[in-house]
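Trainee: sharing a model prediction with you, sequence too.
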Amino acid sequence: MLTALSGRSRIAGLEVYVPPARLDTAAVERRIGERSPGFRVPKGLIGRVTGIRSRSVMADSEQASDLAANAAAKVLAECGLQTPDIDLLIFASASQDMVEPATGHMVAAKLGLGSPVMDVKNACNSFLNGLEVADALIGSGRYHRVLVATGESPSRAVRWTVPDFETFASSFPGYTMSDGGAAVLLEAADRPAADSDGKDTAGILAMGFTARSSHWSVGTLAAGGSAFPRDPEATYFSMDGEKLKEAFLDLGCGILDQTLAEADLQWTDFAVVCVHQVSAPYREIFAERAGVPRDRLVPAVEDFGNLASVSLPLQLRLALDSGRCGPGDLVALVGLAGGVSLGMAVVRL
């Protein structure tokens, strides 16, 4: 589904929170070996397959809501806003503190917000879909200023005791994952108009999303729902890597081409293209198939791991901090997620 948005909302603030504790890939392999009698990961395998050198790990006392609240507090401070200035909080994450209530309430309580809240969940595309919902609500006139926050805590779902290679392979996604939080403040943009250079004013200019939901079972974290309410085995990531690759091939890149065509853009028009990164090799494969020039990518997974829905805001924050993009530039946010789904946002900063 393609949605042309014409700058109804703009990004007024963006911040990321990465927990200070680090776990390098060699330590991951050692931990599996220490806790798995009779099984040992071939030395260097995880690093060779993923390209990941390190990932962040939240403290035992932290929850997903803490990661989101930390990032959101930074956004409020950056924008010089007080809690009454926020009209709506959307917690958009694959992770959650608990099934009930919505984690957005925990985030709001930690920030001291009195606004309405809601949760948006779609695996690693949760944050991108959160932006979509926020933009639509702002465009409708329902809210003026929406805080979209995510807190990803996948370290709580890693299987460290591995009996055999088959179990290791199905649990592999957990060894790539990283904890973190991010928050974006969206506010109503000026009425769409061109500036003196003929460019659109800052805002979310276009979005496009698609899904092939018949592939939902190839990657799961099943615990906590009605299917597996109390099964300890369902508390770990489980994925068939080959079937997931086939699922994304089935999904194709058509929605990206359509979104670019509708906006009359090419990849070379963007200062940076942030692509969800599950591993370094797959980032390169996806970019090649989608036609994204390598010099537009923002490598992040090597040093930060797979941050799920935090991946895109992290890359944009890195690009801003390094001077690769800034006010007036076009950026693209391209999300891939289990389920499976693919989405894209075109943003002028």
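Mentor: Thanks, I have the structure now.

Trainee: contacts, neighbours, all on C-alpha from now
Mentor: Fine.

Trainee: could you look up the SS state of residue 316?
Mentor: Three-state assignment for residue 316 (DSSP: H, G, I helix; E, B strand; the rest coil): helix.

Trainee: kindly report the same for residue 113.
Mentor: coil.

Trainee: what's the burial count for the closest residue to it other than its chain neighbours?
Mentor: Of all residues not flanking residue 113 in the chain, residue 83 sits nearest, at 5.3 Å (Cα to Cα, 6 or more residues apart in numbering). Using other Cα atoms under 10 Å, residue 83 has 14 neighbouring residues.

Trainee: what separation do you get for residue 220 and residue 169?
Mentor: Look at residue 220 and residue 169: by Cα to Cα, to the nearest Å, they are 14 Å apart.

Trainee: which of those two has more neighbours?
Mentor: Set residue 220 next to residue 169 and count neighbours by other Cα under 10 Å: residue 220 wins out with 17 against 14.

Trainee: from what I see, that one and residue 238 are in contact.
Mentor: Yes - shown here, residue 220 and residue 238 form a contact pair, counting by Cα atoms under 8 Å, at 5.4 Å.

Trainee: what helix or strand does residue 75 sit in?
Mentor: In this assignment (DSSP states H and E), residue 75 forms part of helix 64-79.

Trainee: circling back: between residue 220 and residue 169, what contacts are shared?
Mentor: residue 239 (Cα atoms under 8 Å, 6 or more residues apart in numbering).

Trainee: distance from the chain centre to stretch 15-28, please.
Mentor: Distance of stretch 15-28 from the chain centroid (Cα atoms, centre = their mean, to the nearest Å) equals 16 Å.

Trainee: please compare the first structure with the one that follows:
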Amino acid sequence: MNSPASETASVIADNSIAIDARKVRDALQPKGREREAGNDERLLFRSSKRVQKLTGFSIRSIGSYVPSRVVTNEELEIRHGFEPGWIERRTGIKQRRFAADNESTSDLAVEAARRAIAAAQVSPADIDLLIVGTFSPDFTCPSTACLIQNKLKLDCPAMDLQAACSGFMYALATGAQFVATGNSQLALIIGADVNSRIVQPDDQQVAPLFGDGAGAVLLEAAGDSQGFVRYQLGADGAGGGMLDRPAGGVTLPLTPELVAAGRHYLKMDGRNVFKWAIEAVTQSIKMVLDDAGVGADDVNLFV
């Protein structure tokens, strides 16, 4: 699920589309009268200038890692008092993985990165850029990217990028810019989170939705036929309050009282987040497809 503050869509060179949405093709079909300008519901991404093209890079390899502990829907349905099958019917989620007590976000990321490096048959010394998308970092400081850099013994710039559930796409687009312009020859892009540590276990709206895991890709230079056919990055900070962690920043520093009240956990207005995500993400996908000159039926894979 995307954060209300950011969302992304992209069509890559093999006509696959990367986006977090269910039943996308149905959602893209017009239903009823089109919205009129000036109504109460604001439409995001009005300007087609937000849709961009970026070529000159390709994915050399991928790697992924999920913890061994499986948390089933049945376990959560019993805990929260849901009827059997409710979680899958409402979300499509069948299960999720939770990190072990001794596993951190950087640990998951390192495992995914090692698998990507092995698949590419390259040396860590060849990597000249590391970008990590996460909103559950090991620490506020140092960055998770620097921890990963040290664990992998890399010699390269390293930075975190925080864009909630859109973080990997933002990190991918950022790394692709470096590679496509010749400023990186081999970029390691990672998306990793241990959400089970930032979600209140008893929160019925949030707990069933999130799990832990990591994915990594290595990007390298390529010809003009490779890359993003079209992509879009967008943000709407007005929706930030629908999905946030109230305490822990400089505005509301942690205190024993705030921790006892659970204010350091992720909070979500589930109904409005779902409504926002369906509308905003569908608009984003449609703009990307329209600008690329393809229809939903032309796409081979929705993720």
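Mentor: Now that the structure is in, tell me what you want to look at. The model shown is predicted, which means the values in this text are computed figures rather than measured ones.

Trainee: which residue numbers in the second structure go with the helix holding residue 75 of the first structure?
Mentor: Aligning helix 64-79 of the first structure against the second structure (TM-score structural alignment) gives residues 105-120.

Trainee: got a list of contacts for that stretch?
Mentor: 60-67, 123-124, 136-138, 144-145, 147-148, 151-152, 188, 190-194, 213-218.

Trainee: now the end-to-end length of stretch 52-69 of the first structure.
Mentor: By Cα to Cα, the extent of stretch 52-69 of the first structure from end to end equals 27 Å.

Trainee: returning to what we had before: of the contacts of stretch 105-120 of the second structure, buried ones?
Mentor: The neighbour-count test (16 or more other Cα atoms under 10 Å) marks 60-67, 124, 136-138, 144-145, 147-148, 188, 190-194, 213-218 as buried among the contacts of stretch 105-120 of the second structure.

Trainee: out of those residues, which sit inside helices?
Mentor: Cross-referencing these against helices under DSSP state H gives 144-145, 147-148.

Trainee: give me the number of residues near residue 264 of the first structure?
Mentor: As a burial measure, residue 264 of the first structure scores 9 neighbours (other Cα under 10 Å).

Trainee: aligned partner of it in the second structure?
Mentor: Taking TM-score structural alignment for the superposition, residue 264 of the first structure sits opposite residue 293 in the second structure.

Trainee: how many other residues sit next to the closest residue to residue 158 of the first structure other than its chain neighbours?
Mentor: Leaving aside its sequence neighbours, residue 158 of the first structure sits nearest to residue 174 (Cα to Cα, 6+ apart; 4.8 Å). The number of residues packed near residue 174 of the first structure is 21, by other Cα under 10 Å.

Trainee: give me the three-state assignment for residue 174 of the first structure.
Mentor: Using three-state DSSP, the secondary structure recorded for residue 174 of the first structure is helix.

Trainee: how about it, what's its match in the second structure?
Mentor: Alignment note (TM-score structural alignment): residue 174 of the first structure maps to residue 207 of the second structure.

Trainee: how about the contacts made by its match?
Mentor: Taking Cα under 8 Å, 6+ apart, one finds 196, 199-201 in contact with residue 207 of the second structure.

Trainee: now those: which count as buried?
Mentor: When those are checked against 16+ other Cα under 10 Å, the ones flagged as buried are 196, 199-200.

Trainee: so the residue nearest to residue 113 of the first structure touches residue 108, yeah?
Mentor: No - using Cα under 8 Å, residue 83 of the first structure is not in contact with residue 108, being 9.4 Å away.

Trainee: overlap in contacts, the two.
Mentor: The contact sets of residue 83 of the first structure and residue 108 overlap at residue 114 (Cα under 8 Å, 6+ apart).

Trainee: which parts of the second structure are strands?
Mentor: Using DSSP state E, the strands of the second structure run over 6-12, 16-18, 51-55, 57-65, 69-72, 95-98, 129-133, 158-161, 186-194, 212-221, 227-235, 243-244, 267-268, 301-302.

Trainee: the third one - contacts with which helices or strands?
Mentor: Contact analysis of strand 51-55 of the second structure by 3 or more Cα pairs under 8 Å, 6 or more residues apart in numbering; DSSP states H and E lists helix 167-180, strand 227-235, helix 270-292 as its packing neighbours.

Trainee: turn the ones you listed into JSON lines, including mean neighbour count and distance to residue 159 of the second structure.
Mentor: What follows is these, written out as JSON lines (neighbours: other Cα atoms under 10 Å; distance: least, Cα to Cα, whole Å):
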{"stretch": "helix 167-180", "mean neighbour count": "22", "distance to residue 159 of the second structure": "10"}
{"stretch": "strand 227-235", "mean neighbour count": "22", "distance to residue 159 of the second structure": "19"}
{"stretch": "helix 270-292", "mean neighbour count": "19", "distance to residue 159 of the second structure": "27"}
